[in-house]
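**Q** Generate coordinates for the sequence data below:
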Amino acid sequence: MSETFKEYLIKQKKSSTDILAQIGLVVATIILIGVAFLYGGDFIGPILIVGILFGAGFLFSRFSREYEYILTNNELDIDVIYNRSRRKRVMTIDMKKIEIMANIKDERHQSELNKGYKVVNVSDNSKDENTYVIMTQTPAKGACKVIFSPNEAFVNDLFRQAPNKVFKKI
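**A** Presented below is the predicted three-dimensional model:
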């Protein structure tokens, strides 16, 4: 039996919620710096201002996200990469235990894709024809609906792992 290893990296586009959160973060930072400047005193004020700026910089960097999909045999690992520097595992999916994987616009499977599962969005936020949904049960997250954006070659490799549960777009 042959070993399978495939990687795919996508950059998530900023949603309107992300943009509003960034604006709110900038406004909150300006207000907090003003308060620290006025009421912080000569010693504590500058320390608070530096702390606020570092905290805002850290939070601002969390808005630059890339997702890496790694298929190793029948396990799909999904990692998030923040600001091209910090990596964190989002989840691991056993492709043999998924309920269904189909295109988000596939009308044949809409009843299965619209179950009330917890949504995990690890896609590029475009919701186009390259956006797929995996319905699965994981030990860490429970019943979840994973929205992701693989390319056609990656979908073909996923199809080889679970041909009776992966439905490619027509």
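**Q** alpha carbons only for contacts and neighbour counts from here, please
**A** Will do.
**Q** how many other residues sit next to residue 58?
**A** 12 (other CA atoms under 10 Å).
**Q** in which helix or strand would I find it?
**A** helix 41-61 (DSSP states H and E).
**Q** and the nearest residue in space to residue 105 that is not next to it in sequence, what does it touch?
**A** Distances taken as CA to CA, 6 or more residues apart in numbering put residue 129 closest to residue 105, at 7.1 Å, once the chain neighbours are dropped. Residue 129 is in contact with 103-105, 169, counting by CA atoms under 8 Å, 6 or more residues apart in numbering.
**Q** Now a PyMOL select for only the buried ones of these.
**A** Selecting only the buried entries of these in PyMOL, with 16 or more other CA atoms under 10 Å as the criterion:
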select buried, resi 103+104+105
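**Q** so can I have TSV of the contacts of residue 129 showing secondary structure and distance to residue 119?
**A** Shown next, in TSV, are those (DSSP: H, G, I helix; E, B strand; the rest coil; distance: CA to CA, whole Å):
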residue	secondary structure	distance to residue 119
103	strand	15
104	coil	13
105	coil	16
169	coil	21
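**Q** nearest to residue 57, of the contacts of residue 129?
**A** Of all these, residue 57 sits closest to residue 104, with 34.8 Å by CA to CA.
**Q** can you pull the contacts of the closest one?
**A** 113, 127, 129, 131-133.
**Q** Nearest to residue 159, out of those residues: which one, please.
**A** Of those, the one sitting nearest to residue 159 (CA to CA) turns out to be residue 132, at 12.4 Å.
**Q** Please give the structure of this sequence too, so both can be compared:
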Amino acid sequence: MRVYNDVIVEKIVAKHLTAKDKLCRVIFVILAVLAIFLINFIPLLFGIIYLMLLTVSLSFGIGFLCYLMVSGIVKEYEYSVVNDEFSVDVISGKKRRSNLFSGSIREFDMIAKINDEMHPVSEFEKGALRAYCASGINKENEWYIAAKMETQKVLVIIEPDERFLTAFFRYNPRNTMYRPTSKPNSKPVAKQNIKSKKED
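**A** Purely as a prediction, here's the structure:
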């Protein structure tokens, strides 16, 4: 009988909205309201009533564009491990999804905490594209992955839990600065069921 031992791990991390993000949302809404007001007020001001149909269509277009821009500020990052493949997708507005990074864990140059003094992230920053894929709430939980996508160096900042770190260690123990408390493939030992015999 063939035994399948696939590793499948998934997690979604929501990006924390900063003060800058909230300010951008307010600005987008204000600009959209002003634009809709102007394009509808000008035809009325000059008595060009037949342009009202066009201005109404433009108003819907501006409103929809504003919705896309405001909802696009809300982002989530989905991490997934399927055997030795790790990928990060960005989800904008809880609808639009695009792949941000994917690669084989076996080929990662380094996996370490962002504040690891023994393996500083600065050693891998030169010439690398940086992708920040964490919530931004707690820097202590952030790790970095130094890898390559084709010929381009990349530096991916993530916020993994123990399941991901265990998977990283399983497929790339040499370059993973994490040691699981138990072996990834270890199975719990069943307790022996000992029945006492009644004495006659």
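**Q** hang on, the earlier thing: gap between the residue nearest to residue 105 of structure 1 and residue 83 of structure 1?
**A** The gap separating residue 129 of structure 1 from residue 83 of structure 1 is 27 Å, by CA to CA, to the nearest Å.
**Q** Check residue 161 of structure 1 too.
**A** 32 Å.
**Q** The two: which has the busier surroundings?
**A** For residue 161 of structure 1 versus residue 83, neighbours defined as other CA under 10 Å are more numerous around residue 161 (20 against 15).
**Q** Please verify my assumption that the more buried one contacts residue 72.
**A** No. Between residue 161 of structure 1 and residue 72 there is no contact under CA atoms under 8 Å: 10.0 Å.
**Q** Could you pull out the strands in structure 1 for me?
**A** Counting by DSSP state E, structure 1 has these strands, from start to end: 5-11, 65-72, 75-82, 86-94, 100-103, 118-122, 132-138, 142-148, 166-167.
**Q** Residue 20 of structure 1 is nearest to which of these?
**A** Once these are compared by CA to CA, strand 65-72 is nearest, at 16.2 Å.
**Q** Switch the contacts of residue 104 of structure 1 over to JSON lines; also include distance to residue 90 of structure 1.
**A** Formatted as JSON lines, the contacts of residue 104 of structure 1 follow (distance: CA to CA, whole Å):
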{"residue": "113", "distance to residue 90 of structure 1": "21"}
{"residue": "127", "distance to residue 90 of structure 1": "20"}
{"residue": "129", "distance to residue 90 of structure 1": "23"}
{"residue": "131", "distance to residue 90 of structure 1": "18"}
{"residue": "132", "distance to residue 90 of structure 1": "17"}
{"residue": "133", "distance to residue 90 of structure 1": "16"}
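**Q** Could you identify the most distant pair in those?
**A** 113 and 129 (15.2 Å).
**Q** Nearest residue to the middle of structure 2?
**A** residue 77 (1.9 Å; CA atoms, centre = their mean).
**Q** For that one, which residues are in contact?
**A** Here residue 77 of structure 2 is in contact with 12-15, 88-91, 133-134 (criterion: CA under 8 Å, 6+ apart).
**Q** Same question for residue 134 of structure 1.
**A** 98-102, 145-147.
**Q** Mean distance of the top helix by length along structure 1 to its aligned residues in structure 2, please.
**A** Assignment by DSSP state H gives helix 16-39 as the longest helix of structure 1. Once fitted to structure 2, helix 16-39 of structure 1 is off its aligned match by 2.2 Å on average (mean CA distance after the TM-score superposition for structure 1).
**Q** tally of neighbours for the counterpart of residue 100 of structure 2 in structure 1?
**A** Aligned by TM-score structural alignment, residue 100 of structure 2 pairs with residue 90 of structure 1. Residue 90 of structure 1 has 16 neighbours, counted by other CA under 10 Å.
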